[in-house]
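# A structural model of the following input is requested.
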Amino acid sequence: MHRSGLVELEAVLAVARHGSFRAAAVDLGMSTSALSNAVAGLEARLGVRLFNRTTRSVALSEAGEQFVARIAPALGDIRGAMEAVNLLRDTPAGTLRLNTSVGAARIVFEPIVLAFLKRYPQMQVDLVTDGRLIDIVAEGYDAGIRLAEAVPRDMIAVPMSGEMRTAVVASPAYVAAHGTPATPGDLMQHRCIRWRLASGARYRWEFERHGEAMTLDVPGPITLDEPSLMRDAVLAGVGIGYLSELHVGADLKQGRLVRLLDAWTPPYAGICLYYPTRRHVPAGLRAFIELIREKSHQSVRPEPVEGSP
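Here you go, the predicted model:
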């Protein structure tokens, strides 16, 4: 095989996976021109066009579909063999690709991710924050980090934090002017800071007490999609907010905010790392999981920092 053959084959698979030369180049850590040249060089030696290209799209040709179907399992075996050898190293090396929500990243970044890099200096971490829950396998990630309730059922989950809790909060000035809701239903008569999800849908506030559960599409003067802005709006007295304790814990302790409906917001499972079942777990991911378990007796939840989302 041509000495650059493996690089070219990886390039073809990446373009097929992403449907874009630019996205594939980012995935492989190459320039777009280098990746395009690699694919073009392989096509020239094979004497067939693997991709049909237009100014707006890239799609596998019929020959390309057959080619990818044959090489994908073989490259998977090669990667597995390389990872199996890497497991024999005293110190893991390589890149660990993680996909996470912004909130989860802030919770685990310092106590887990930075601790991992200090312990294993030959490792690199490529951490991508995304509001969408993606298919980590299809997108080429080693693992994801999300709330336990969002982890797909076919994944292996490793807890990274203790239980978490939501807080319904308002400023003292708002409570003085508008009163205190006694039940979640009372929120329908209040001004609330509404929450827009990454999908574009508006989040319905969730409540539970003694087995009784309800969700509410609360009314309010403003809809936001960023926790730090929601906190700012609550502090300014615009309305009532629904935020993780991590975002407003310091404000509650210092009296800048008042907690409401405390009995209606029980704890829930926290952050998990999740990854697909594999015969050979990459050495870097294995070391990352071992670090998580080592720290499991410690609290991963940092003290809330004023102004942090």
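
# make it CA atoms for all contacts and neighbour counts henceforth
Noted.

# Help me confirm that Asp77 is found in a strand?
No - under DSSP: H, G, I helix; E, B strand; the rest coil, Asp77 sits outside any strand and is assigned helix.

# What count of nearby residues applies to it?
Asp77: 12 surrounding residues under other C-alpha atoms under 10 Å.

# next up, for comparison:
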Amino acid sequence: MHRSGLIELEAVLAVARRGSFRAAAAELGMSTSAISNAIAALETRLRTRLFNRTTRSVALTEAGQQFVVRISPALGEINGAMDEVNSQRQTPTGTLRINSSVGAARMIFAPLVLEFLRRHSDMKVDIVTEARLVDIVADGFDAGIRLEESVPRDMIAVPIGPDLRMVAVASPGYFAQHAKPLVPGDLMAHDCIRMRLSHGGIYRWELERHGEALELDVQGPLILDEATMMVDAAREGFGIAFVSEWNAADDLATGRLIRVLEDWSPYFPGLRLYYPGHRHVPPGLRAFVDLIREVNEARVSKGQDGSAIGPQNFSSN
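As a prediction, the model looks like this:
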């Protein structure tokens, strides 16, 4: 969210971060032409070109690099002071920008994001989903949502919901034609729906029981990078999928999918909302953290600590 009176400086920093006028405009909620005009006006007053522009790229000039180094901490201090004043307001306002994986965003969307907007009508929420892990500070986000194992160590992390687990599932039709695997090694004789990771590698299925851990490089007819499609393929009988129990919950409840090797599917630390600890926490983010903690406490008090994340577990009623 840009601040009145600082837009030219914020435009420079946004373009420097993003390397693109269009991406910077999206970050600041402005038009590309407005960003370009703001920077052009500043360059005119400074009588110095801050960016070298071509049809394919935007890069800081040497003067621009020096300018960014000088103004970045100063602008951070100004924004921090404004946030502190704004935090005295009873009602949070502004835009909460969150970076998340697609799966995490789906899990928290209805129970947390929509509930947050119901409670805080003056707030806006901007969620950007992508598989790769980004620098939320450099990319202008207030917070990120990822599995605990992916959260940078220098961030404050707030648990969202209970622990999760992966489960191996397939359709009744598939098991009508193939024997159910009884031990992990049996999977090597099955059609498995494989998962491509954000860095391009293929996920090796991680199974564990009583302290014995295995990683299996299974084979199969499909390689996908999105859990919903993996569940769809399993439901249609194309093989065994290894997905989050949350993604398969509805199909397991209705019998469209059957789980196997359940004793080899241990729980692991689930989602975390994370944000930098060295910055002042904006009121909107503070209110979102308070909501997360409230629904976590409600879930635990109802004895749902080991159950999957779902709207029924995050109801504020």
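
# Mind checking the TM-score on these two?
The TM-score (TM-score structural alignment, normalised by the length of structure 1) is 0.93; 302 aligned residues with a C-alpha RMSD of 1.7 Å.

# would you list every one of the strands in the stretch 101-250 of structure 1?
When secondary structure is read from DSSP state E, counting those that start in this stretch, the stretch 101-250 of structure 1 shows strands at 123-129, 143-147, 155-159, 166-170, 193-195, 205-209, 212-216, 222-224, 241-244.

# if I pick Val234 of structure 1, what's in contact with it?
By C-alpha atoms under 8 Å, 6 or more residues apart in numbering, Val234 of structure 1 lies in contact with Val169, Ala170, Ser171, Ile193, Ile240, Gly241.

# can these go into JSON lines with extra columns for distance to Asp90 of structure 1 and neighbour count?
As requested, the contacts of Val234 of structure 1 are exported to JSON lines (distance: C-alpha to C-alpha, whole Å; neighbours: other C-alpha atoms under 10 Å):
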{"residue": "Val169", "distance to Asp90 of structure 1": "50", "neighbour count": "27"}
{"residue": "Ala170", "distance to Asp90 of structure 1": "53", "neighbour count": "28"}
{"residue": "Ser171", "distance to Asp90 of structure 1": "54", "neighbour count": "23"}
{"residue": "Ile193", "distance to Asp90 of structure 1": "51", "neighbour count": "25"}
{"residue": "Ile240", "distance to Asp90 of structure 1": "53", "neighbour count": "29"}
{"residue": "Gly241", "distance to Asp90 of structure 1": "49", "neighbour count": "28"}
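
# okay, those in a markdown table with distance to Thr265 of structure 1 next?
Conversion of the contacts of Val234 of structure 1 to a markdown table gives the following (distance: C-alpha to C-alpha, whole Å):
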| residue | distance to Thr265 of structure 1 |
| --- | --- |
| Val169 | 11 |
| Ala170 | 15 |
| Ser171 | 18 |
| Ile193 | 17 |
| Ile240 | 15 |
| Gly241 | 13 |
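
# and the residue most central in space within structure 2, what is it in contact with?
Closest to where the C-alpha atoms of structure 2 average out (C-alpha atoms, centre = their mean) is Ser100, at 1.1 Å. Applying C-alpha under 8 Å, 6+ apart to Ser100 of structure 2 gives the contacts Ile127, Val128, Thr129, Glu130, Ala131, Gly144, Ile145, Arg146.

# Buried by neighbour count, from these: which ones?
For those, burial is judged from neighbour counts taken by 16 or more other C-alpha atoms under 10 Å, and it is met by Ile127, Thr129, Ala131, Gly144, Ile145, Arg146.

# Relative to Gly239 of structure 2, how far out is the third one?
Just to be clear, that refers to Ala131 of structure 2. Counting by C-alpha to C-alpha, to the nearest Å, the separation of Ala131 of structure 2 from Gly239 of structure 2 is 24 Å.

# same question, the first one
Per C-alpha to C-alpha, Ile127 of structure 2 is found 33 Å from Gly239 of structure 2.

# and what of Leu60 of structure 2?
Separation of Leu60 of structure 2 from Gly239 of structure 2 (C-alpha to C-alpha) stands at 51 Å.

# When those two are compared, which one has more neighbours?
More crowded of Leu60 of structure 2 and Gly239, by other C-alpha under 10 Å: Gly239, with 25 against 19.

# okay, the strands of the stretch 101-250 of structure 1 in JSON lines with distance to Asn86 of structure 1 next?
Shown next, in JSON lines, are those (distance: least, C-alpha to C-alpha, whole Å):
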{"stretch": "strand 123-129", "distance to Asn86 of structure 1": "12"}
{"stretch": "strand 143-147", "distance to Asn86 of structure 1": "18"}
{"stretch": "strand 155-159", "distance to Asn86 of structure 1": "22"}
{"stretch": "strand 166-170", "distance to Asn86 of structure 1": "42"}
{"stretch": "strand 193-195", "distance to Asn86 of structure 1": "45"}
{"stretch": "strand 205-209", "distance to Asn86 of structure 1": "45"}
{"stretch": "strand 212-216", "distance to Asn86 of structure 1": "49"}
{"stretch": "strand 222-224", "distance to Asn86 of structure 1": "45"}
{"stretch": "strand 241-244", "distance to Asn86 of structure 1": "40"}
